[in-house]
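>>> build me a model from this:
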Amino acid sequence: MTAGFDQDSFKSIGKPIPRKEDERLLRGQGQFSDDFNLDGQVYAVMVRSFYPHAYIRDIDVSAASEMPGVLLVLTGIDCKEEGIGPISHNPVPSTRSDLKLTAPDGGKIFEGPHELLSVDKVRYVGEPIAMVIAETRMQATDAAEAVFVDYEPIPWVADSQDATSKDAPSVWDNVPDNICVDTTFGDEKTTDAAFDKADHIVRMQFNIGRVTGVPLEPRAALADFNPASGRYTLYAGSNGAVRHKHQIAATLGENPENLRILCFDVGGNFGTKNRVYSEFVLTLWAAKKLCRAVKYTATRAESFLSDYQGRDLKTSVELALSEDGQFLGYRASNLSNVGAWIVSLSPLGKGIALVTGGYAIPTATAQARAVFTNTVPTQAYRSSGRPEVCHSLERLIDTAAYEYGFDPIELRRKNLIRSSAMPYTNPLGITYDSGDYKKSMDIALELIDWSNFSDREMKACSRGKLLGRGFANYVESSIGAPGERTDITVRPEGIVEIVIGTQPTGQGQETSFAQVAADFMGIDVDLVKIIIGDTDVVKSGGGSHSGRSMRQAGTVIYLGCQDLVDKARRIAAIILEVDSEEVEMLNGSFIVPRLAKTIGWFEIAKASRSLDLPDDLANGLTVTRENEMDVAVFPNGCAACEVEVDPDTGVVTVERYVAVDDVGRVINPLIVDGQTHGSIATGLGQALFEQCVIDSDSGQPITGSLMDYTLPRAHDLPMFSTAFNEVFSPTNPLGIKSGGEGPTTSALAVVINAIVNALRVYGVQDIEMPATPFRVWTAIREAQKLNRENS
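Modelled structure (predicted):
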């Protein structure tokens, strides 16, 4: 399906054009959710649970209601009485490229209703119980503290493995054992046979901890209601205004056309803003009740308590090998902690589909389980589910290499899927579209100077430090919402307007989308204006998630431009009084070579306003194009890094880091490279610093601020060396896969591989993330103690 475009013919695509949006943002002219204010607005503050699990015996709002400035206090009982809620997240992946997850009995999965405000029971610390609206934010805050909630605390469970034990408290009566998903994929008989004949078997267990996105902009909502028109308006950051419009309208019980959502600049997402929150619906409902605008902005502390979180997977894995190192079979059992109710099963499903990564493993089985716990619900977080399975597989390969005497690089190279085998179907039935994994490995090894590592290792040793190196291959999957629409209009004033339904959250889409249109219309990038985020203008679109935006939006823009060119040729023919077959487009102009006549886009747009055109041309240079691509693409690549470990303090310093990525056709290498840097930083953060921690005695989160939840700083990161290995995807006309997530997928594994490599001198076999100085120091001391006992 990929068009045979000549890369050299492009003037914009493939060029490192600086982001058009940067000047506006650097001048402080961004339009983020909290920047908007309306006359007469009032303020909302949430009352949240103090307990991880408790019955609510009573909620008394009388004192709060009588406090100065208080206008309204909403509770879960109010929601029930007026039929508002619950929120339906449609959490089960359902595209034809997704594995089909089921309940343990093979039936429908119980999701757990997401009530806007809890009525009779709370299931995690931070769950919303009431909303207080007052004239000022301070008055609302004071009144929220006066809301009396009579709790009856009951036993709770936060750890996913503990939640499966027989004596664990049930989060939901409907699921007494807490296990809401249990599905096994693959051929068990064939896999068992592969393990029976194996010469080597290596087994490991991993706990990939819970993290949170910490976007720079906390979530915010400004809601208004017009009683004359019966229409709601909501300003709120998200990954797609159209998607949220329909979900919020359904929760309110309203016609979607009665709701307008405005979402312009979004100050970071990483998955935390992909789904609807209670506050979005409640502020709209309150605005209708009060006939005044209602504003809510989360504090940073609230974000740590209530933003949807990520990862939290426990996995047991086994790899069977022949005597010469050929991979024969693989087993994985993954246990996902979905929290108090299911917001998304995408991490579990997408991860389990790729447990064998980029290796030609003939057979595999994979068990996917999910459990409820008394924690914040989890959601897709950057690279949704793939870093967990990549970490498990790549750690297992390193361990196999060291245990059985293989070179870890050659063991990987021996078992990689060959480019000649593409498209390749893995043992779970997932078909990879394209890739040259060996070439990416070769590029990475050269960039990091792998062969001369021993010289650097000796220098580190002379300074009393340990130097370790790691490597990891990865395969990503990208599909997301399959449909996209664009409306393209050429304005006589010299601007091409493109309305599109994706939603940038920092990816530079105003620039990269414009590059696609500019090349296929033969005009300058600066003449293209991208319009997003207003659901009264943007009628359809899947938003930005799952690496879909450039592929889906780029494709529909390309197709729309083709339609527009055809339409312009026909109108130009009428203007120039020739047959349309004689009109050619060249460098943004329409020419008739025989007559040496030329007319440009904007001249046609202006002239078409006064022409008596046929019905199918009557609206001039405006086209609407829809497209659906319900097929996945598989970005891939690898990473290599070197870390220095101080054995006296346990401090880990990343000295070198290389990432090579196949994202298909690169539309803007400057933007994709920036996304690569951020993606690496996300992975390094989890590998070395980040983890959401819950106190084992009280169930209280103890990483509730940036004082406790450690994010990577600039000085924690080395200068990254990156490269692209562009293998165009055959699944779409532009050959795009996706960028910005793959480097996160490999980062966890490559960093931990490097740390363990450095610590093997002590006999350390593994280390749990995050590899903090204390954990590294403890691992060294425990290994030294064990060595002394065994000597």
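>>> rest of the way, CA atoms for contacts and neighbours
Fine.
>>> could you give the number of residues near G186?
18 (other C-alpha atoms under 10 Å).
>>> spatially nearest residue to it, not counting backbone neighbours?
Using C-alpha to C-alpha, 6 or more residues apart in numbering and skipping residues adjacent in sequence, the residue nearest G186 is T365, 4.3 Å away.
>>> show the subsequent helix or strand relative to the top helix by length along the chain.
Ranked by residue count, the top helix of the chain under DSSP state H comes out as helix 549-576. Sequence-wise, the next helix or strand downstream of helix 549-576 (DSSP states H and E) is strand 584-586.
>>> rewinding a little: does anything pack onto the longest helix of the chain? Which helices or strands?
Using 3 or more C-alpha pairs under 8 Å, 6 or more residues apart in numbering; DSSP states H and E as the contact test, the elements touching helix 549-576 are strand 483-491, helix 509-521, strand 584-586, helix 601-608, strand 622-628.
>>> got these as JSON lines, with distance to G268 columns?
Formatted as JSON lines, the helices and strands packed on helix 549-576 follow (distance: least, C-alpha to C-alpha, whole Å):
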{"stretch": "strand 483-491", "distance to G268": "22"}
{"stretch": "helix 509-521", "distance to G268": "14"}
{"stretch": "strand 584-586", "distance to G268": "40"}
{"stretch": "helix 601-608", "distance to G268": "36"}
{"stretch": "strand 622-628", "distance to G268": "27"}
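>>> figure out which of the ones you listed is closest to C638.
helix 509-521 (24.6 Å; C-alpha to C-alpha).
>>> now T555: how far from H246?
24 Å (C-alpha to C-alpha, to the nearest Å).
>>> kindly report the same for V294.
20 Å.
>>> between those two, which has more neighbouring residues?
Neighbour count, other C-alpha under 10 Å: between V294 and H246, V294 has more, with 29 against 16.
>>> my read is that the more buried one contacts D224, right?
Yes: counting by C-alpha atoms under 8 Å, D224 is a contact partner of V294 at 6.5 Å.
>>> joint contacts of the two?
With contacts defined as C-alpha atoms under 8 Å, 6 or more residues apart in numbering, the residues adjacent to both V294 and D224 are L284, A287.
>>> comparing the helices and strands packed on helix 549-576, which comes out most buried?
helix 509-521 (a mean of 25; mean count of other C-alpha atoms under 10 Å).
>>> moving C-terminal of that helix, what's the next helix or strand?
Next element after helix 509-521 (DSSP H and E): strand 528-531.
>>> what's the burial count for the nearest residue to V317 once chain neighbours are set aside?
Excluding the flanking residues, the one nearest V317 by C-alpha to C-alpha, 6+ apart is A332, at 4.4 Å. By other C-alpha under 10 Å, the residues close to A332 number 26.
>>> please give the structure of this sequence too, so both can be compared:
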Amino acid sequence: MRPVVADMILKIGSPKLRVRTGDVGGGFGMKIFVHPEYPMVVWASRELKRTVKWIPDRQEAFQSDIQGRDHVSIAEMAVDKDGKFVGERITTYAALGAYLNHFSVFIPTMAGSSMLNGLYSTPAIYVNVKGVMTNTVPTDAYRGAGRPEASYLMERFVDHIAREIGKTPDEIRAINFIKPAQIPYKTALGDTYDSGDFETVMRKGMEKADWKGFAARRAESAKRGKWRGIGMATYVEKCSGGSPETAKAVFNDNGTITIFTGNQTNGQGHETAIAQIASAQLGIDMETIRIVQGDSDVVPEGMTGGSRTIAVNGAATMGVAEKIIAKGKPLAANMLEASAADIDYTDGSFKIVGTDRSVSLFDVAKANKGALDDSFTRTPEADTFPNGCHICELEIDPDTGTLEILNYTVMDDFGRALNPLLLQGQIHGGVGQGVGQALSEKTVYDAASGQLLSGSFMDYALPRADIVPHVTFDMHNSLCKTNPLGVKGAGEAGAIGAPPSVVNAIVDAIHAHTGVKHVDMPVTAASLWAVIEANRGKKAA
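Okay, here's the model as predicted:
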């Protein structure tokens, strides 16, 4: 943010602008951008020589903030007699709003298009994205940033193909999944998947969701006049690549170490995970580690987004810890009057091999003030490709269009889970946002005048506790081969797998009774009731 505001817009130079941010809560893409008000506030403060605050109200935010996911797509697939995908063609019309924002064009193209390969070994794929200017606010990055759009299109399409050719949802996927023996696998759209066991993840998800017992549960619902459906969606996400990140470590006089990072936590728990990595690498208590973020005068440059903090900055933290240990060995050897070749490092201390003589890391740092301070910059060598399977089971009241999600299961591959509790929190939040997109959230403009109609939370339906399900979460991990921690990004995954699994379940519930093969998001009670009433009793083809 600082280079854009200070250098490009105000032309005062970055050293003259200090940016400080605290843990201000969820970012979800929108907080990456330099909104027009930011440089205006700085300019006004300099002109008036006083503090200037800008606090938008909710209606202003609805009228001006960027929003996400406004596509119309046409999908075509060539399939052979065995159900194997032969060739795919996708045409997408991506609404960009009335003017372009920072990443507007990037999101439906480079960010999302390559994910239209899914987890499948389709040999030929053609994607054509057409940007369309509209009378709305701009569209840009929102949790997943192009990947949820691609996953939704592919997984709805794959379910549709399965129904058309007489295959079950798991059967069509198993036929077309990239096999473990094919990995590393270069897709038709140019990405290389370095790890993964996609069918096993799906099968484990099905087992966790008791897929085999669904028929009995459906029959029980039918006795009560309800229509029950089950839907799955597998997904892959391209993330944790991009620009470098730096971790800077400084030893303090009070026996602690401070790690400065350019990433900014906004609810994810970065400070906990980074401290965990430093603790594990250095063999010291987490209580001795301080994490500093959000102050441009003292932290390195960084970018928070794209599920990249742990894969990139975590690897940088690992790197600086290794440099500290390497620098500390000759210093410890000097203090212990030994050869550096005889020094080993374990549990926070440098030790002479084969003896009980040692000196702690913090004692070495204190005796050699500033000598162990260092930094490490990690440049991602490749993206990571987290993947998984979401399974949604729900029940519909055909007389009212209301539905209830009864079971929601996620089986994910994140390479390695450094902090399973934080990871699970990310998935729960992402699923909540994905379910909201599938069932309730919609920005509405008057067709005749272009007037925004959903300008407050009285009209824009955020997901509530009564529609967000309990999530049964588990992992079947395959270590990532492209970063030293073996991790894959996780922050956006829940929002990617949720929308198609929910809509697949809805279509599964209503198809036999109505013949309907697709419904558009958001599937509200009113819209679903209208579809059911218009098609009730029609024979499923």
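>>> just the TM-score for the two chains, thanks.
The TM-score (TM-score structural alignment, normalised by the length of the second structure) is 0.97; 536 aligned residues with a C-alpha RMSD of 1.5 Å.
>>> still on that earlier bit, got the angle between the longest helix of the first structure and helix 601-608?
Interaxial angle of helix 549-576 of the first structure relative to helix 601-608 (axes from the mean of the first three to the mean of the last three C-alpha atoms, to 10 degrees): 60 degrees.
>>> and helix 549-576 of the first structure, how far from the second structure on average?
Mean deviation of helix 549-576 of the first structure relative to the second structure after superposition (mean C-alpha distance after the TM-score superposition for the first structure): 0.8 Å.
>>> now do that helix: which range of the second structure does it align onto?
Taken onto the second structure by TM-score structural alignment, helix 549-576 of the first structure occupies residues 309-336 there.
>>> can you give me the offset of that stretch from its chain's centre?
Put simply, stretch 309-336 of the second structure sits 29 Å off its chain's centre (C-alpha atoms, centre = their mean, to the nearest Å).
>>> what residues sit buried inside it?
Residues of stretch 309-336 of the second structure classed as buried: 309-325, 328-333, 336 (neighbour count, 16 or more other C-alpha atoms under 10 Å).
>>> name the nearest residue to the residue minimising distance to the centre of the first structure, sequence neighbours excluded.
Nearest to the mean C-alpha position of the first structure, by C-alpha atoms, centre = their mean, lies R382 at 3.7 Å. Nearest residue to R382 of the first structure in three dimensions, chain neighbours excluded: F270, at 5.2 Å (C-alpha to C-alpha, 6+ apart).
>>> what's the one you found aligned with over in the second structure?
Counting by TM-score structural alignment, the partner of F270 of the first structure is F28.
>>> repeat that for V592 of the first structure.
When the second structure is aligned by TM-score structural alignment, the residue opposite V592 of the first structure is I352.
>>> cool, and Q247 of the first structure?
In the second structure, Q247 of the first structure lands on V4 (TM-score structural alignment).
>>> right, and that match touches F33 too?
No: using C-alpha under 8 Å as the test, V4 of the second structure is too far from F33 to be in contact (9.8 Å).
>>> isn't D508 of the second structure right up against R218?
No: with contact defined as C-alpha under 8 Å, D508 of the second structure does not count as touching R218 (10.9 Å).
>>> of the two, which one has the most company?
More neighbours surround D508 than the other of D508 of the second structure and R218, with 23 against 19 (other C-alpha under 10 Å).
>>> off-centre distance for the host helix or strand of the more buried one?
If you go by DSSP H and E, D508 of the second structure is part of helix 493-514. On the basis of C-alpha atoms, centre = their mean, helix 493-514 of the second structure sits 20 Å off its chain's mean C-alpha point.
>>> kindly report the same for stretch 628-636 of the first structure.
15 Å.
>>> residues contacting that stretch, please?
Stretch 628-636 of the first structure is contacted by residues 95-97, 432-435, 437, 473-479, 481-484, 552, 661-664, 729, 731, 737-739, 742 when judged by C-alpha under 8 Å, 6+ apart.
>>> buried ones only from those residues, please, as a PyMOL command.
Selection of buried members from these for PyMOL, criterion 16+ other C-alpha under 10 Å:
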select buried, resi 97+432+433+434+435+437+473+474+475+476+477+478+479+481+482+483+484+552+661+662+663+664+729+731+737+738+739+742
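>>> quick revisit: map the residue nearest to the centre of the first structure onto the second structure.
That one, R382 of the first structure, aligns with R143 by TM-score structural alignment.
>>> wait, its match sits on E492?
Yes: using C-alpha under 8 Å as the test, R143 of the second structure is close enough to E492 to be in contact (5.6 Å).
>>> so what's in contact with these two at the same time?
G430.
>>> how close does V471 of the second structure get to E237 of the second structure?
Relative to E237 of the second structure, V471 of the second structure is positioned 20 Å away (C-alpha to C-alpha).
>>> should've said I343 of the second structure
Applying C-alpha to C-alpha, the value for I343 of the second structure to E237 of the second structure is 43 Å.
>>> same deal with D412 of the second structure?
In terms of C-alpha to C-alpha, D412 of the second structure sits 11 Å off from E237 of the second structure.
>>> re earlier: distance-wise, check the residue nearest to G186 of the first structure relative to D182 of the first structure.
From T365 of the first structure to D182 of the first structure the distance is 13 Å (C-alpha to C-alpha).
>>> those two: who's more crowded?
Taking other C-alpha under 10 Å, T365 of the first structure and D182 do not tie; T365 has more neighbours (23 against 19).
>>> wait, that one sits on N334?
No: using C-alpha under 8 Å, T365 of the first structure is not in contact with N334, being 11.0 Å away.
>>> circling back to that earlier point, so which of the helices and strands packed on helix 549-576 of the first structure comes closest to L445 of the first structure?
Closest to L445 of the first structure of those is helix 509-521 (C-alpha to C-alpha; 30.3 Å).
>>> equivalent range in the second structure for that closest one?
So in the second structure, the equivalent range for helix 509-521 of the first structure is 270-282, judged by TM-score structural alignment.
>>> mind checking the SS state of Y474 of the first structure?
strand (DSSP: H, G, I helix; E, B strand; the rest coil).
>>> quick one: contacts for it?
G357, G358, C390, N636, G637, C638, G742, T745, S746.
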